[in-house]
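S.K.: model the structure of this input:
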Amino acid sequence: MTATEGARGRAPAAGRGAPPLPVKMVVAGGFGVGKTTAVGAISEIRPLTTEAAITEVAAGVDDLSHTPGKTTTTVAMDFGCITIDPSLKLYLFGTPGQERFGFMWDDLVQGALGGLVIVDTRRLDDCYAAVDYFEHRQIPFAVAVNAFDGRVEHELDDVRWALDVAEHVPVITFDARERGSVRDALLVVLELALARAEN
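M.R.: From the prediction side, this is the model:
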């Protein structure tokens, strides 16, 4: 069963023209891994972002060595949406990546069907907190390795081992800049969440 077939089975048995089923999904990960980019690439509306300029103080706290061109950072959330098909609409909430904004996560994640944890393999340490968060709250999630410059630094099996994620957690590659690639990654999470709901 595909994600859209599973979601369609849960849609209200209304007549033609019924509104799509709204589903909340969270896009999480460390600082500068591509969360804002992914939401912006897929959203059918102009995404709402809470980007703020990186100050000298923040630059001294956040590691910019792998993102030297980054001048802004998310300080609250990103928001966008995408209609998967006439029966299903995803509402995307991107979390801030810095640990000091972690207090916002509980509110952003409340009611979410699942999560996409974006990973930069050049700095895996930055995503441990997001993986732990979803594991401890038993929220279905997938790990999406962002292919910066079209490549990843490590094999997916090595990423799984390094993050110590269970076998049932999908570990995939994607490109946060490409709409189709982001859509495919979100569908992986959706299928996982729907399968969990059926058990």
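S.K.: when you work out contacts or count neighbours from here on, use the C-alpha atoms and nothing else.
M.R.: Fine.
S.K.: tell me how many other residues crowd W105.
M.R.: Neighbours of W105 under the rule other C-alpha atoms under 10 Å: 18.
S.K.: how close does A58 get to D175?
M.R.: 27 Å (C-alpha to C-alpha, to the nearest Å).
S.K.: of the two, who's got more company?
M.R.: Shown here are A58 and D175; by other C-alpha under 10 Å, D175 has more neighbours (22 against 12).
S.K.: please report how far the more buried one lies from V145.
M.R.: Distance of D175 to V145, computed by C-alpha to C-alpha: 8 Å.
S.K.: with E178 instead?
M.R.: Counting by C-alpha to C-alpha, the gap from E178 to V145 is 13 Å.
S.K.: these two: who's more crowded?
M.R.: Higher neighbour count among E178 and V145: V145, with 28 against 14, using other C-alpha under 10 Å.
S.K.: just the element for the more buried one, please.
M.R.: strand 141-146 (DSSP states H and E).
S.K.: now for L48, how many residues are close by?
M.R.: Under the neighbour criterion other C-alpha under 10 Å, L48 is assigned a count of 17.
S.K.: one more sequence to fold, the one below, so I can look at both together:
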Amino acid sequence: MDFKNCENAVDDPSDEGPVVRHGPRAEDHLPDTANAAVKIVIVGGFGVGKTTMVRAVSEIRPLTTEETMTQAGIGVDDDYGSDSKTATTVAMDFGRISITEQLVLYLFGTPGQERFWFLWNGLFEGALGAVVLVDTRRLEVSFDVIGRLEERGVPFVIAVNDFPDAPRYPTGELRTALDLPEYVPIVKCDARRRASSRDALMTLLHFLHSLAGAPA
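M.R.: Now for the predicted structure:
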């Protein structure tokens, strides 16, 4: 192992070489002021930007479970964008963001390939809500995702990821195409940008707050 390239290696005062410090980095520790944590799931079809969103918005080094796409997936997996996409999530993505000094969100990104959807059961355990990332070039891949959330009774918002070559539709047309009730928020999002991804998460939190205050 080349310790000179190890991220947690530091110089030894004895000048006998670098010392490797194991464990989380200082910035990975949960703030002492945090007293509330919420689990949020980021879902969507294959290649809609879930891993990108977790990476962009997470204040800690995100955990990803990406594997290289191979010939074995041909005819089984969605191959949209395979010319540029070389890896796919096979278990989950994980990140964390502090909304305030007291409130922390734990983010879990689900795998998009349908053959890995059996993992959703565990990922949705204890989740307060979900952000559904949508690609307007392939709205059909969102239908089953939304259906599963509705079956589970998980509140969600729609975040339309702003791909450069994706068509733009009025919100009303998107709501009709996705067969969504009027109360489900639909927002635009650039999953590559932290501020935009954070805004999508805030939309979900405001939506959850409005549901909590709604009469039974």
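S.K.: what span of the second structure is the strand holding V145 of the first structure aligned with?
M.R.: Using TM-score structural alignment, the residues of the second structure aligned to strand 141-146 of the first structure are 156-161.
S.K.: mean per-residue distance, that stretch versus the first structure.
M.R.: Once fitted to the first structure, stretch 156-161 of the second structure is off its aligned match by 0.5 Å on average (mean C-alpha distance after the TM-score superposition for the first structure).
S.K.: tell me the buried residues in that stretch?
M.R.: Neighbour-count burial for stretch 156-161 of the second structure flags 156-161 (criterion: 16 or more other C-alpha atoms under 10 Å).
S.K.: and the strands in the first structure?
M.R.: 21-29, 48-53, 72-85, 88-94, 114-119, 141-146, 171-174 (DSSP state E).
S.K.: and the ones you listed as JSON lines, adding distance to G40 of the first structure?
M.R.: Shown next, in JSON lines, are those (distance: least, C-alpha to C-alpha, whole Å):
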{"stretch": "strand 21-29", "distance to G40 of the first structure": "12"}
{"stretch": "strand 48-53", "distance to G40 of the first structure": "9"}
{"stretch": "strand 72-85", "distance to G40 of the first structure": "7"}
{"stretch": "strand 88-94", "distance to G40 of the first structure": "10"}
{"stretch": "strand 114-119", "distance to G40 of the first structure": "14"}
{"stretch": "strand 141-146", "distance to G40 of the first structure": "15"}
{"stretch": "strand 171-174", "distance to G40 of the first structure": "15"}
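S.K.: residues near the aligned partner of I186 of the second structure in the first structure, how many?
M.R.: Residue correspondence to the first structure (TM-score structural alignment): I186 of the second structure is matched to V171. When counting by other C-alpha under 10 Å, one arrives at 21 neighbours for V171 of the first structure.
S.K.: how about the closest residue to V171 of the first structure other than its chain neighbours, what does it touch?
M.R.: In space, and not counting its chain neighbours, V171 of the first structure is closest to V143: 4.7 Å by C-alpha to C-alpha, 6 or more residues apart in numbering. Each residue near V143 of the first structure by C-alpha atoms under 8 Å, 6 or more residues apart in numbering is listed here: 116-119, 169-172.
S.K.: no more questions from me, cheers.
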